[in-house]
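> following is a predicted model, sequence given first.
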Amino acid sequence: MKAKKEITIYDIAKKLKYSPSTISRALNDHESISKNTTLLIKKVAKEMGYRPNSLAASLRNNKSKTIGIMISRINRPFVSSLISGIEETARKAGYNVIISQSNDKYENEVINAETLYNSRISGLIVSLSMETRKLEHLRRFMDQGIPIVFVDRVPDELDIHKVIIDNYTAGYKATQHLIEQGCSRIAHFAGAQHRNVYRERKKGYLDALKDHHLPVDNDLIVSFKSLSFGEGEKATRNLLDLPQPPDAIFSANDTAAVSAIMYAKKRGIKIPEELAVIGFNDDPIASIVEPALSTVIHPAIKMGQISAQRILQHAAEEDENNSPEVTVLPTELLIRDSSKKKA
């Protein structure tokens, strides 16, 4: 079907026999146009199917009232909650959002950055892909004064707005909980160590072992590319085949932790009596698996809200100094049956 012609202010002006400038001022509630005339013009514009050209306005003003979001995978519960917090805060302020996902690929992230830059966004919120190590694709935003807020997966080398959780303390407490349950051979499913979140969780794990005088066994530390379900199953199989298998697993995400529970049960391993497991993020799957997975609660919605607020503050020029601020949010352990060996 052939697309209908877009209605313009010139079409409305022709119908009402007003000048295009009068139509434009009325649609923008200019005080020089009477209230009755404004109401009439808006009524006719709506009946004719007129749509404001926000893109043209953004080209004139160099502002689109749109926040760009660059994330890894939209189908992950943490990410969808993060986006929800951003979108809710942006919408209340009259802003829209454009969401792009990299699927954890650096090349996709570079393409997404180019698209968002050309869309003249007012600000950018970024959670880096698993592969990203270079940041040249983001520097043009900074050079043009377009505010960027990094959330969750953030770069170490940039002095810029960041919203993160205390990954180190979360990793420490998760490991300490397993130790308190009587576990002494605790394995760790570690994510990519160039990403701050996984590096800090691992550091917390290592320090908890040392502080409780437990040896660090490198055979029990498994490095993952994406912490996927398949990787978790393979790692669990290898760990259980060791001459001295672990009696607990701390996984840097819930997906791999759930796969560990499911595979161990297939092998006849009792959870948590023979193998205690704790994950990270409190994804919906954590409460569905049997036994339910202990995990770390990740305040994703709040992280999104704060990230959007930082962008809006910059846009409103409320923060004149606009000095970089790092917001660190606390986490909470949620203990379920997968790790509860003691009453």
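That came in fine, so what should we check first? No experiment lies behind these values; they were computed from the predicted model shown.

> going by C-alpha atoms from here, please, whenever you check contacts or count neighbours.
Will do.

> right, and Y106 touches S129 too?
Yes - at 6.3 Å, Y106 counts as touching S129 under the criterion of C-alpha atoms under 8 Å.

> okay, those two: which has more neighbours?
S129 (23 against 19; other C-alpha atoms under 10 Å).

> would you mind giving the secondary structure of the more buried one?
coil (DSSP: H, G, I helix; E, B strand; the rest coil).

> identify the residues contacting it.
S129 makes contact with 71-72, 102-106, 109, 153 under the criterion C-alpha atoms under 8 Å, 6 or more residues apart in numbering.

> name the residue most distant from the centre of this structure?
Distance from the C-alpha centroid of the chain peaks at K17, with 50.8 Å (C-alpha atoms, centre = their mean).

> now do the helices in the stretch 151-300 of the chain.
Here the stretch 151-300 of the chain has its helices, by DSSP state H, counting those that start in this stretch, at 167-180, 196-211, 229-240, 254-266, 285-288, 300-315.

> between those helices, which one is closest to R140.
The minimum distance between R140 and the helices of the stretch 151-300 of the chain falls on helix 300-315, with 16.7 Å, by C-alpha to C-alpha.

> thinking again about what came up before, the residue farthest from the centre of the chain and P52, how far apart?
Going from K17 to P52 by C-alpha to C-alpha, to the nearest Å gives 20 Å.

> in the stretch 51-200 of the chain, which spans are strands?
With DSSP state E, counting those that start in this stretch, the ranges of strands along the stretch 51-200 of the chain come out as 66-71, 96-101, 123-126, 148-151, 161-165, 186-190.

> before we go on, here's another structure to hold up against the first:
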Amino acid sequence: MGNRFPTGGKRVTIGDVAALAGVSKGTVSKFLGDGDYYIAEETRARIAAAVAELDFQPNAIAQGLVRRRTQTVGVIVASIANPVYPEMIAGIQAVLEERGFTLIIGSSEGRPEREAGIVRSMRQRQVDGIVMASVTMRDGEVAALVGDGLDVVLASRNLARGDLVDAVVVDNVAGARAAVEHLAGHGHTRIAHVAGPQDVVPFTQRRQAYCDAVSDAGLDADPDLVTVAEASTLEAGADAVRRLLALPEPPTAVFVGSDGMAIGALEHCARAGVVVPRDLAVVGFDNIWVGRMPGISLTTVDSHARDVGTRAAHRLLSRIEARWEGRSSPPPRPAAAETTVLPAELVVRGTCGCASDVPLRALAPSS
């Protein structure tokens, strides 16, 4: 007997499944949902067979409206063009897919109004939570999202107040200090710093750690050796190093607040005839894949982007489950916010003046 429910050119509905299984649409809906409903095993088997025969694909949006969960998570990054974020997203996605969640990605390009628009759009789509790797919003704005029932975890970002929202970060202070101390170990005394935008907490932490390390080592603390970039891009890094090299007494080494800016600095040096590391030693921060390539061999601090993404995703899912388990509406936030700090690791390659790559060296966490 032919299939009385042809699927070609016609969308299969829950009514089709119910008719083939010989049950009500309500029973099929309960079978497809995640509620604790009793359905006889023989009935379950008939419904499952009908779903398979018809290749029925449940409407995820409709199911989400019923359950008040959509099995979707938003991820907001500062710039999808920055190689550090695809690595982080890969870590997030691996965790979410294993748990049956779908990922929605937004790129703010460092613009507060765009980030706010992305958050609004994700909330309209009723995401179950957001991993934010781009935070231009003020502390109070992020706290308001959490207070309004949205689970949020920050990845490679943190707020000035650590008790507002969960965060997973690398030890920016220990990493920055290690970069400066390594350059000082090569005999450099005029070590410059290209800082990222100072409305981003990790960049402010790296800048302060640089200043402290310079002071502690008795190095030249000339304020002209610190330049703040408006964005953490190749172009911003190139322009910052151009200004540093134009000083009456230019630096002999530079610690750059991100690998993206560091690659831009290397590009400028190549165009200007500045030989790295002979004329200028360079250390970055992030350990993006571009810096690992032969011919670039960037000494850097590993920000553990994939591990940060993995841990942030696990933390967000634990928040979601704790908030929703056994309930049809969200209860108050279940526990105090936590900040997970991963140890910094210095990756020594060629741009600092070392002859060859060496294995990663774990650093003591900052106090």
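Received, thanks. These numbers come from a predicted model, not from an experiment.

> superposed, what's their TM-score?
Overlay of the two chains. TM-score (TM-score structural alignment, normalised by the length of structure 1): 0.89; 338 aligned residues with a C-alpha RMSD of 2.6 Å.

> joint contacts of Y106 and S129 of structure 1?
Counting by C-alpha under 8 Å, 6+ apart, Y106 of structure 1 and S129 have no shared contacts at all.

> P83 of structure 2 -> structure 1?
Counting by TM-score structural alignment, P83 of structure 2 lines up with P77 in structure 1.

> for L240 of structure 1, which non-adjacent residue is spatially closest?
P246 (7.1 Å; C-alpha to C-alpha, 6 or more residues apart in numbering).

> again with I269 of structure 1
Once flanking residues are discounted, I269 of structure 1 sits nearest to L275: 7.0 Å by C-alpha to C-alpha, 6+ apart.

> map that neighbour onto structure 2.
So, by TM-score structural alignment, L275 of structure 1 is matched to L280.

> any figure for the gap between its match and G291 of structure 2?
Computed as C-alpha to C-alpha, the L280 of structure 2 to G291 of structure 2 distance reads 17 Å.

> and for D163 of structure 2?
For D163 of structure 2, the distance to G291 of structure 2 equals 35 Å [C-alpha to C-alpha].

> neighbour count winner among those two?
Legend: neighbour count by other C-alpha under 10 Å for D163 of structure 2 and G291, higher for G291 (21 against 13).

> surely the more buried one meets L298?
Yes - contact criterion C-alpha under 8 Å: G291 of structure 2 and L298 qualify, at 4.9 Å.

> in contact with the aligned partner of P245 of structure 1 in structure 2, which residues?
Aligned counterpart of P245 of structure 1 in structure 2: P250 (TM-score structural alignment). The contact partners of P250 of structure 2, by C-alpha under 8 Å, 6+ apart, come to 190, 244.

> do that again at 7 Å, thanks
Contact analysis of P250 of structure 2 by C-alpha atoms under 7 Å, 6 or more residues apart in numbering lists L244.

> then the one 3 residues further on?
The contact partners of A253 of structure 2, by C-alpha under 7 Å, 6+ apart, come to 183, 188, 190-192, 280-282.

> count the neighbours of the equivalent of D216 of structure 2 over in structure 1 for me.
Using TM-score structural alignment, the partner of D216 of structure 2 in structure 1 is D211. Per other C-alpha under 10 Å, the neighbour tally for D211 of structure 1 reads 10.

> with distance to A272 of structure 2 and neighbour count as added columns, please give the contacts of A253 of structure 2 in TSV.
Shown next, in TSV, are those (distance: C-alpha to C-alpha, whole Å; neighbours: other C-alpha atoms under 10 Å):
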residue	distance to A272 of structure 2	neighbour count
L183	22	22
H188	21	19
R190	20	20
I191	19	25
A192	18	29
L280	12	21
A281	15	25
V282	15	28
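
> farthest-separated two in these?
Once C-alpha to C-alpha is applied, the contacts of A253 of structure 2 give R190 and V282 as the farthest pair, at 12.4 Å.

> follow-up on the earlier one: now list the buried members of the contacts of S129 of structure 1.
With burial judged by 16 or more other C-alpha atoms under 10 Å, the buried subset of the contacts of S129 of structure 1 is 71-72, 102-104, 106, 109, 153.

> which residues are contacting stretch 32-39 of structure 2?
So stretch 32-39 of structure 2 is contacted by K30 (C-alpha under 7 Å, 6+ apart).

> count of residues packed around K225 of structure 1?
As a burial measure, K225 of structure 1 scores 12 neighbours (other C-alpha under 10 Å).

> name the nearest residue to I130 of structure 2, sequence neighbours excluded.
Excluding the flanking residues, the one nearest I130 of structure 2 by C-alpha to C-alpha, 6+ apart is G74, at 4.5 Å.

> how about the one you found, what's its match in structure 1?
Per TM-score structural alignment, G74 of structure 2 is aligned with G68.

> that match contacts I125, doesn't it?
Yes - using C-alpha atoms under 7 Å, G68 of structure 1 is in contact with I125, at 6.2 Å.

> contacting residues around the residue lying closest to E87 of structure 2 once chain neighbours are set aside?
Once flanking residues are discounted, E87 of structure 2 sits nearest to R306: 5.1 Å by C-alpha to C-alpha, 6+ apart. For R306 of structure 2, the contact set (C-alpha under 7 Å, 6+ apart) comprises 87-88, 90-91.

> hang on, the earlier thing: so the match of P83 of structure 2 sits right up against I285, yeah?
No - under the criterion of C-alpha under 7 Å, P77 of structure 1 is not in contact with I285, lying 9.5 Å apart.

> look up how far A195 of structure 2 lies from the alignment partner in structure 2 of S102 of structure 1.
In structure 2, S102 of structure 1 lines up with S108, judged by TM-score structural alignment. Distance, S108 of structure 2 to A195 of structure 2, by C-alpha to C-alpha: 20 Å.
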